[in-house]
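Asker: Here is a sequence together with a model predicted from it:
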Amino acid sequence: MDTEAQHTERDPSSPADPPTDPAPDDGSRSVRVSEEPEEDPDTGSGRDPSGPSWRRTGLLGAACVVFLLLLSHFVAQPFLIPSGSMEPTLQVGDRIMVNKLAYRFGSEPRRGDVVVFDGTGSFVQEEPAGDPVTGLLHDTAAALGLAAPDETDFVKRVVGIGGDRVVCCDGTGRITVNGARVQEPYLTPGDRPSDVPFDIVVPPGTLWVMGDHRSQSSDSRDHLGSPGGGVVPVDRVVGRADWTVWPFGRWTTVTETDAYDSVPAPPAGGHPTGPRGRGHG
């Protein structure tokens, strides 16, 4: 009888000791969870997928800019006030919000409204186009209220509308519109209504505009001898300045004026043409 122990070969992949039966799960065992973060499918890195990726952040930022540009183009646009021609109503550095819907549905500017308009062809002449990339960047910044408006954009107060006869000045030194004397409480203290005499019948579809700081404003008076005759076509009006939104200490609405409430409508047959006044430089 062979008593030599038989050598049994084992599979090297098998455990040295036979596995034991797992203890029954009574719900008290802890389960080890891997602490390694899942791979981000967007970046391929092990970032937490719940955190925003640069791609999503960029797309969100671009969408916000596009939304603001559409809003400023069709509804309301911020404008930076670059000069003191409308003081004290608007100060240098103010950012105003221009309501582009004010005249969009058949309404037209009224006497006393503060409006922003494109002065091309009336206050300034057409100029050759510059660098398109620089122009696009500037226009985008201006549309968001981050840069001064184009040199062709102006903000003034409507003094006369189509058909009105605007004269300066009567015996008391005040402007008259259709023969009615206008008391202008919005003028800069110490300013006279105008140092330049004029007598103008405003053509239909146009506006006679002036700044509130008359001694510092280049307005319709300065362009009487220009091709546009000093008046601004209504279709060049961008919108009505309704709010001052910056700085926060000046956050307010642009107050409406009752200075023109007593001005009568122009006569049906029109005014006799008065002598054209001279502008100042």
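Answerer: Done, it's in.
Asker: switch to C-alpha atoms for all contacts and neighbour counts from now on
Answerer: OK.
Asker: how many other residues sit next to E36?
Answerer: 9 (other C-alpha atoms under 10 Å).
Asker: Leaving aside the residues adjacent along the chain, what's closest to it?
Answerer: Take E36 and drop its neighbours on the chain: the residue closest to it by C-alpha to C-alpha, 6 or more residues apart in numbering is G46, 7.8 Å away.
Asker: My read is that that neighbour contacts E38, right?
Answerer: Yes. With contact defined as C-alpha atoms under 8 Å, G46 and E38 form a contacting pair (5.7 Å).
Asker: element containing V155?
Answerer: strand 153-161 (DSSP states H and E).
Asker: do R240 as well
Answerer: Secondary structure (DSSP H and E) places R240 in strand 237-246.
Asker: Figure out how far that strand is from the centre of its chain.
Answerer: With C-alpha atoms, centre = their mean, to the nearest Å as the basis, strand 237-246 stands 8 Å off its chain's centre.
Asker: that older thread, helix or strand right after the strand holding V155?
Answerer: Following strand 153-161 toward the C-terminus (DSSP H and E): strand 165-168.
Asker: okay, now the residue nearest to E36: neighbour count?
Answerer: 12.
Asker: For it, give me its contacts.
Answerer: Residues near G46 by C-alpha atoms under 8 Å, 6 or more residues apart in numbering: 36-40.
Asker: Just give me the closest of the residues you listed to S122.
Answerer: D40 (58.8 Å; C-alpha to C-alpha).
Asker: show me what contacts the closest one?
Answerer: By C-alpha under 8 Å, 6+ apart, the contact list for D40 reads 46-49.
Asker: Quick one, which of the residues you listed are buried?
Answerer: R47 (16 or more other C-alpha atoms under 10 Å).
Asker: The contacts of D40 in helices, which ones?
Answerer: Among the contacts of D40, DSSP state H puts none in helices.
Asker: need the contacts of D40 in JSON lines with distance to P264, can you?
Answerer: Formatted as JSON lines, those follow (distance: C-alpha to C-alpha, whole Å):
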{"residue": "G46", "distance to P264": "76"}
{"residue": "R47", "distance to P264": "72"}
{"residue": "D48", "distance to P264": "71"}
{"residue": "P49", "distance to P264": "69"}
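Asker: any idea which of the contacts of D40 is closest to I96?
Answerer: Using C-alpha to C-alpha, the contacts of D40 come closest to I96 at P49, 42.1 Å.
Asker: so that closest one makes contact with R56?
Answerer: No. Between P49 and R56 there is no contact under C-alpha under 8 Å: 11.9 Å.
Asker: Check whether M210 really touches R157, as I assumed.
Answerer: Yes. With contacts counted by C-alpha under 8 Å, M210 reaches R157, the gap being 5.4 Å.
Asker: just to revisit the earlier point, and the strand holding V155, what does it pack onto?
Answerer: Packing contacts for strand 153-161, counted by 3 or more C-alpha pairs under 8 Å, 6 or more residues apart in numbering; DSSP states H and E, involve strand 114-118, strand 206-210.
Asker: okay, now the one to match up with it:
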Amino acid sequence: MGDLAVGARSGPGGPEEPERPDEAASPAAEDAASSRNAAGPGGTGGSAGSVSDSPDAQNRGDAEGPRDGENPGDGADTAGDDAGGQQRRKQRSFWKELPLLVVIALVLALLIKTFLVQAFSIPSDSMQNTLQQGDRVLVDKLTPWFGSEPERGEVVVFHDPDNWLAGEPTPEPNPVQRVLSWVGLMPSSEEKDLIKRVVGVGGDTIECKNTGPLRVNGKALYEPYVYQGNTPCSMDDQGGQFKVKVPEGKIWVMGDHRQNSLDSRYHQNDKNEGFVPVGSVVGRAIVIAWPPTRWDTLPIPDTFDQDLSAAAPGALGLAGAVPLVLWRRRRLLTVGNPRVSGGGTAG
């Protein structure tokens, strides 16, 4: 009994009969089973058709696998072709859009250079130790468009006012450098620009005596940014000793390396008398961007936080007139009142 296996039922709802191992199914039994399977439960018999003849069966067959004579890999090949075509189209679209992206990038760079920020290279040692030769600084060009003018203590870039750079060599850039300069990614070698610190603005009186300190409207400046070993003022006859009043619309500039800077002091004989027109100012240098080890901001030194404004002539006149008026009024009251003056008769 332990060697017997469960056999097929003889019919719907019929009793199960054990199948003998040594007994093979007869051809008649196989024909009867085929007839029952073809008719199904409750069927009427008749000729047995193919399972794939019914629509439901066909759908099931399509879902389960390919029909006879159909290549099983056709669907996968079609999907692969579609994916490959989409990838090729994406690649072609990128290369078609690349010139447009380059043009947009160039236009944006040009707008940024013209209206926002421009990079400049430091070619000399005149601003040591604040700036070193080879530093790259970013210059704010936006605020001047809104009417902002240079202030005392700012480091500014300005166009050559009157041939200050005469005799300075001009390097010849290659085509790549010309393009990068045009879009503002490199400083232009053709532009004659200088960088100095603003010491005085319109209306200020700037004075240097002996070795200093430098005075603005009579107030001494404490200048820790001056190059170590230099004095704020120079003891030379070419411009180291001076006293000037800055006209409106112009500025007076000096380098932080005072004994190695051909600034306003040494151009007092040009058409601007050493002053720089505000209209020649490109913008304020706000940050050292390169090299990375030199990255730093360029704030206005604290010494310029003190009240350096020049007293207006009208204010000086008023300040001098007030004591005089008070003295005269007191004198008149004293003369006109005997009690106040100490005169009169004893009662």
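Answerer: Cool, the structure landed. Treat the numbers as computed from the prediction; the structure is a model and nothing was measured.
Asker: so what number do they get for TM-score?
Answerer: With the length set by TM-score structural alignment, normalised by the length of the first structure, the two chains reach a TM-score of 0.74; 239 aligned residues with a C-alpha RMSD of 3.2 Å.
Asker: Roughly how far does the counterpart of V276 of the second structure in the first structure sit from R181 of the first structure?
Answerer: If you follow V276 of the second structure across to the first structure using TM-score structural alignment, you land on V232. Computed as C-alpha to C-alpha, to the nearest Å, the V232 of the first structure to R181 of the first structure distance reads 23 Å.
Asker: tell me the contacts of T206 of the first structure?
Answerer: T206 of the first structure sits next to 161-162, 231-234 when contact means C-alpha under 8 Å, 6+ apart.
Asker: Arrange these in a markdown table, one row each, with neighbour count and distance to I96 of the first structure as further columns.
Answerer: Shown next, in a markdown table, are these (neighbours: other C-alpha atoms under 10 Å; distance: C-alpha to C-alpha, whole Å):
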| residue | neighbour count | distance to I96 of the first structure |
| --- | --- | --- |
| I161 | 28 | 23 |
| G162 | 17 | 26 |
| V231 | 29 | 23 |
| V232 | 26 | 21 |
| P233 | 19 | 22 |
| V234 | 18 | 20 |
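Asker: Among the residues you listed, which one sits closest to D25 of the first structure?
Answerer: Checking those one by one against D25 of the first structure (C-alpha to C-alpha), the nearest turns out to be V234, at 84.3 Å.
Asker: just checking, the match of V276 of the second structure touches V115?
Answerer: No. The pair V232 of the first structure / V115 is not scored as a contact, 11.0 Å apart, by C-alpha under 8 Å.
Asker: So the equivalent of V254 of the first structure over in the second structure versus I286 of the second structure, what's the distance?
Answerer: Taking TM-score structural alignment for the superposition, V254 of the first structure sits opposite L298 in the second structure. Per C-alpha to C-alpha, L298 of the second structure is found 5 Å from I286 of the second structure.
Asker: Overlap in contacts, the two.
Answerer: Counting by C-alpha under 8 Å, 6+ apart, the residues touching both L298 of the second structure and I286 are V155.
Asker: Would you map the strands across the second structure?
Answerer: All strands of the second structure, identified by DSSP state E, fall at 117-121, 136-140, 155-159, 193-200, 205-208, 215-216, 219-220, 242-245, 250-254, 276-277, 281-290, 296-297.
Asker: Against which helices or strands is the last one packed?
Answerer: The reference is to strand 296-297 of the second structure. With contacts defined as 3+ C-alpha pairs under 8 Å, 6+ apart, the packing partners of strand 296-297 of the second structure are strand 281-290.
Asker: quick one on the thing from earlier: not counting its own residues, what contacts the strand holding R240 of the first structure?
Answerer: For strand 237-246 of the first structure, contacts defined as C-alpha under 8 Å, 6+ apart pick out 90, 94-103, 109, 113-118, 250-255.
Asker: can you check stretch 87-99 of the first structure too?
Answerer: 75-84, 115-116, 145, 186-188, 212-213, 238-247, 254.
Asker: burial measure for the residue opposite L98 of the second structure in the first structure once aligned, as a count.
Answerer: Here L98 of the second structure is matched to T57 in the first structure, going by TM-score structural alignment. As a burial measure, T57 of the first structure scores 11 neighbours (other C-alpha under 10 Å).
Asker: Count the residues that sit near A33 of the second structure.
Answerer: Residues within reach of A33 of the second structure, counting by other C-alpha under 10 Å, total 14.
Asker: quick one: it from L138 of the second structure, how far?
Answerer: As defined by C-alpha to C-alpha, A33 of the second structure lies at a distance of 93 Å from L138 of the second structure.
Asker: And G202 of the second structure, by the same measure?
Answerer: 26 Å.
Asker: same question, P313 of the second structure
Answerer: With distances taken as C-alpha to C-alpha, P313 of the second structure is found 39 Å from L138 of the second structure.
Asker: same deal with D263 of the second structure?
Answerer: 21 Å.
Asker: out of these two, which sits in the more crowded spot?
Answerer: Between D263 of the second structure and L138, D263 has the larger neighbour count (other C-alpha under 10 Å), namely 23 against 20.
Asker: Helices of the stretch 201-347 of the second structure, start to end?
Answerer: 313-336, 338-341 (DSSP state H, counting those that start in this stretch).
Asker: how about the shortest one, which residues of the first structure does it hit?
Answerer: The one in question is helix 338-341 of the second structure. Against the first structure, there is no aligned range for helix 338-341 of the second structure (TM-score structural alignment).
Asker: Give me the distance between that helix and the centre of its chain.
Answerer: The chain centre lies 78 Å from the centre of helix 338-341 of the second structure; the measure is C-alpha atoms, centre = their mean.
Asker: With stretch 328-344 of the second structure instead?
Answerer: 74 Å.
Asker: Can you tell me what sits against that stretch?
Answerer: For stretch 328-344 of the second structure, contacts defined as C-alpha under 8 Å, 6+ apart pick out no residues.
Asker: For it, list every residue counted as buried.
Answerer: Quick answer for stretch 328-344 of the second structure: no buried residues (16+ other C-alpha under 10 Å).
Asker: Repeat that for stretch 174-181 of the second structure.
Answerer: Applying a neighbour-count criterion of 16+ other C-alpha under 10 Å, the buried positions in stretch 174-181 of the second structure are 178, 181.
Asker: Let me see the contact set for the aligned partner of P204 of the first structure in the second structure.
Answerer: P204 of the first structure maps onto E248 in the second structure, with residues paired by TM-score structural alignment. By C-alpha under 8 Å, 6+ apart, E248 of the second structure lies in contact with 201-203.
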